[in-house]
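Engineer: just coords:
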């Protein structure tokens, strides 16, 4: 026993440093194997461009105010081929029905579906979305939310251009509007960080999710895989869980063109954002094992970077510690700069190192949501 104690007393700083090096190595593997794919992404050149007929689907529940502000941006898309917009009004108690009737007088390609009942045992928006998909006339579906607006009039054009032989799913970026304040930067950085992961995994042949604010897939894929039937019991998941089930390394493409982004209003209160993210994270427990392992390993290594860095600075050679940390810091800076530039989040680069430290707190806050029972609401 004395020899073991002597061993640990003598070598524990080296053990601590070895753990720190292991964590940094794992982080570097993720940045080199995955995240660089987004940072240095270049769209494949196409010899010929084809335009497809598209059905845009928006689900709304008591969203009259948002539809007034954002729906015109969807309706006035510049697109040379047939397309329709389906708004599924899911049991709204506000003026949504009458607002849609007014829009229909001007926009003939708008179809409103008014649902006046709930689907028992199917929480969330899977039921209205399924109805919208069933009523869609065209094979390519483009999804967004009632509180989102396309970043340009070419959103529809850019998203559908990503379809070519074998592609059945197109992942887009759903950004948040830039506002003053630290909460806005936290929300946008977390959104950027999530997109960096799911888009880079898709580019590496391991797609695991998409976001309903900006997502496209084929109608035939939805019906061939029986839609949401296996995840109807989960309130969320109409975007990430569905994609997790049906995406393969061959049938997914990504779009990283600022004109193809959508924009949403971020939460203005910290508590509202916490509740929103808890609902989103609660679905990750249903991901495929390989995705849970990869995401878990990355988050765990990310969580331990700064505690181990501080401990090694105090109890080990600070020069070696700083050198090892600097390798990750430089790689991270290069990847973040280029990825933020592509996602039109360049202003966040000046804050990235502070926001990366914030992620340590972020994991503390949201880790319990992985085991929490999902909320029944979809708002």
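Structural biologist: Yep, that arrived. Just so we're clear, the structure is a prediction, and the values are computed from it rather than from any experiment.
Engineer: from now on I want contacts and neighbour counts done on CA atoms only, so please keep to that.
Structural biologist: OK.
Engineer: can you map out the helices along the stretch 101-250 of the chain?
Structural biologist: In the stretch 101-250 of the chain, the helices defined using DSSP state H, counting those that start in this stretch lie at 126-135, 155-160, 182-203, 219-224, 240-246.
Engineer: so which of those gets nearest residue 295?
Structural biologist: Residue 295 lies closest to helix 182-203 among the helices of the stretch 101-250 of the chain, at 8.7 Å (CA to CA).
Engineer: buried set for the closest one?
Structural biologist: Buried positions in helix 182-203, judged by neighbour count with 16 or more other CA atoms under 10 Å: 183-190, 192-193, 195-203.
Engineer: next, format the helices of the stretch 101-250 of the chain as CSV and append distance to residue 328.
Structural biologist: CSV is the format used below for the helices of the stretch 101-250 of the chain (distance: least, CA to CA, whole Å):
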stretch, distance to residue 328
helix 126-135, 41
helix 155-160, 34
helix 182-203, 16
helix 219-224, 40
helix 240-246, 29
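Engineer: for residue 15, find the nearest of these.
Structural biologist: Nearest of the helices of the stretch 101-250 of the chain (CA to CA): helix 182-203, 30.2 Å.
Engineer: show me what that closest one packs onto, helices and strands only.
Structural biologist: helix 36-39, strand 174-176, strand 252-254, helix 352-366 (3 or more CA pairs under 8 Å, 6 or more residues apart in numbering; DSSP states H and E).
Engineer: against that first model, consider the following:
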């Protein structure tokens, strides 16, 4: 490490991003005594994991991993959590950074008990982005049932009448529409970027029909449909008519391994579709499930066994071939797809009730590049420069990864951040 030993060293670490890897990074550093600023742009911690029904390797619900981490955060005086906050600028060098952060107003203070009385009287509705716009929620809302902090948010679009109603409904004087945006500077010695990933924008994949046909959904939308706190309370149904799907197709590598979109493999998509097949099988024992793939990648013995078990299901069909065309059947909402079976050479034409696109993960930093002296690869992932030190990327900000790999990586980057603060 090339840190100048004559420069002052801050004893604080900033973790940018409060998803599962950000939580791990923050806790690993704080539990050995370092002050940590945990910065999250959303109104709650939890990241993508909070949107899942189950996650590998144990197929746990999000509560399994998040609740214990939230408890550890609450019990640790070294962690300062800043939600609805984004990094505006980073100046300085390893050991001595000045980070400017901007916090948007929540319009709800710490008196909030999450009683929900504000939502009962609010009539203004907004798109529910937590469910990828598949339903709507009140403009007075709790981000989700595992929110941390467990505190409501008042959307700025709320009508004047509703603002008066929610203030009157709150028994705890928690609603404060006089809150303003705040910008502050924080001194830290190291920064770990855990900015995570976004589902690739499937509307950009012209030939697969997303955005044109209601019964073409993405893998993350299916995850929300299957979740008890999702738009259908866990029932997987077709968006067009709430019908129980009898035939479901998965189009793997939807936008991944494609020079026109994401040229790399997103690592998690194959296992996600295999997991989704189990969701469907639990609800619909006789449904027929077709998985169209280029290569099925199941990294590790446990994942390979999971795949092997699904291959025993006589109603799950694996087709080695990429979905090339998608259209909608007149009058039914069913989806017609065309693919080529690369083993037989035959062109396949099939009609299904529901098509699920296994869209890949795009690093958030590729879409919203941090204002800091970082190195990025061609795909927008942050490249770690260990010789320079000071700033590091963990989890899916650094590479496509599952939860286990992200957490292992986050632990390592917490150690790298600590090393920046320790003078030799």
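Structural biologist: That came through, no problem. Treat the numbers as computed from the prediction; the structure is a model and nothing was measured.
Engineer: superposed, what's their TM-score?
Structural biologist: Overlay of the two chains. TM-score (TM-score structural alignment, normalised by the length of structure 1): 0.25; 158 aligned residues with a CA RMSD of 6.9 Å.
Engineer: quick one, which of the helices of the stretch 101-250 of structure 1 is nearest to residue 105 of structure 1?
Structural biologist: Nearest of the helices of the stretch 101-250 of structure 1 to residue 105 of structure 1, taken as CA to CA: helix 126-135 at 20.3 Å.
Engineer: so what secondary structure elements neighbour that closest one?
Structural biologist: So helix 126-135 of structure 1, by 3+ CA pairs under 8 Å, 6+ apart, packs with strand 54-60, strand 83-90.
Engineer: and with 10 Å instead?
Structural biologist: strand 54-60, strand 83-90, strand 110-115, strand 140-145, helix 219-224 (3 or more CA pairs under 10 Å, 6 or more residues apart in numbering; DSSP states H and E).
Engineer: out of those, which is closest to residue 354 of structure 1?
Structural biologist: Short answer: strand 140-145, nearest of these by CA to CA, at 30.7 Å.
Engineer: output the helices and strands packed on helix 126-135 of structure 1 as a markdown table; include the columns distance to residue 290 of structure 1 and mean neighbour count.
Structural biologist: Shown next, in a markdown table, are these (distance: least, CA to CA, whole Å; neighbours: other CA atoms under 10 Å):
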| stretch | distance to residue 290 of structure 1 | mean neighbour count |
| --- | --- | --- |
| strand 54-60 | 31 | 24 |
| strand 83-90 | 35 | 23 |
| strand 110-115 | 38 | 18 |
| strand 140-145 | 27 | 24 |
| helix 219-224 | 22 | 15 |
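Engineer: need those in JSON lines with distance to residue 159 of structure 1, can you?
Structural biologist: What follows is these, written out as JSON lines (distance: least, CA to CA, whole Å):
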{"stretch": "strand 54-60", "distance to residue 159 of structure 1": "10"}
{"stretch": "strand 83-90", "distance to residue 159 of structure 1": "13"}
{"stretch": "strand 110-115", "distance to residue 159 of structure 1": "19"}
{"stretch": "strand 140-145", "distance to residue 159 of structure 1": "8"}
{"stretch": "helix 219-224", "distance to residue 159 of structure 1": "15"}
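Engineer: relative to residue 21 of structure 1, which of the helices of the stretch 101-250 of structure 1 is closest?
Structural biologist: helix 182-203 (22.4 Å).
Engineer: how big is the angle separating that closest one from helix 352-366?
Structural biologist: Interaxial angle of helix 182-203 of structure 1 relative to helix 352-366 (axes from the mean of the first three to the mean of the last three CA atoms, to 10 degrees): 90 degrees.
Engineer: element containing residue 29 of structure 2?
Structural biologist: In this assignment (DSSP states H and E), residue 29 of structure 2 forms part of helix 20-30.
Engineer: tell me which helix or strand comes right after that helix.
Structural biologist: Next element after helix 20-30 of structure 2 (DSSP H and E): strand 35-39.
Engineer: check which helices and strands that next one is in contact with.
Structural biologist: Using 3+ CA pairs under 10 Å, 6+ apart: strand 35-39 of structure 2 touches strand 12-16, helix 20-30, strand 79-82, strand 85-93, strand 96-103, strand 182-188, strand 190-193.
Engineer: cutoff 6 Å now
Structural biologist: Packing partners of strand 35-39 of structure 2 (3 or more CA pairs under 6 Å, 6 or more residues apart in numbering; DSSP states H and E): strand 12-16, strand 79-82.
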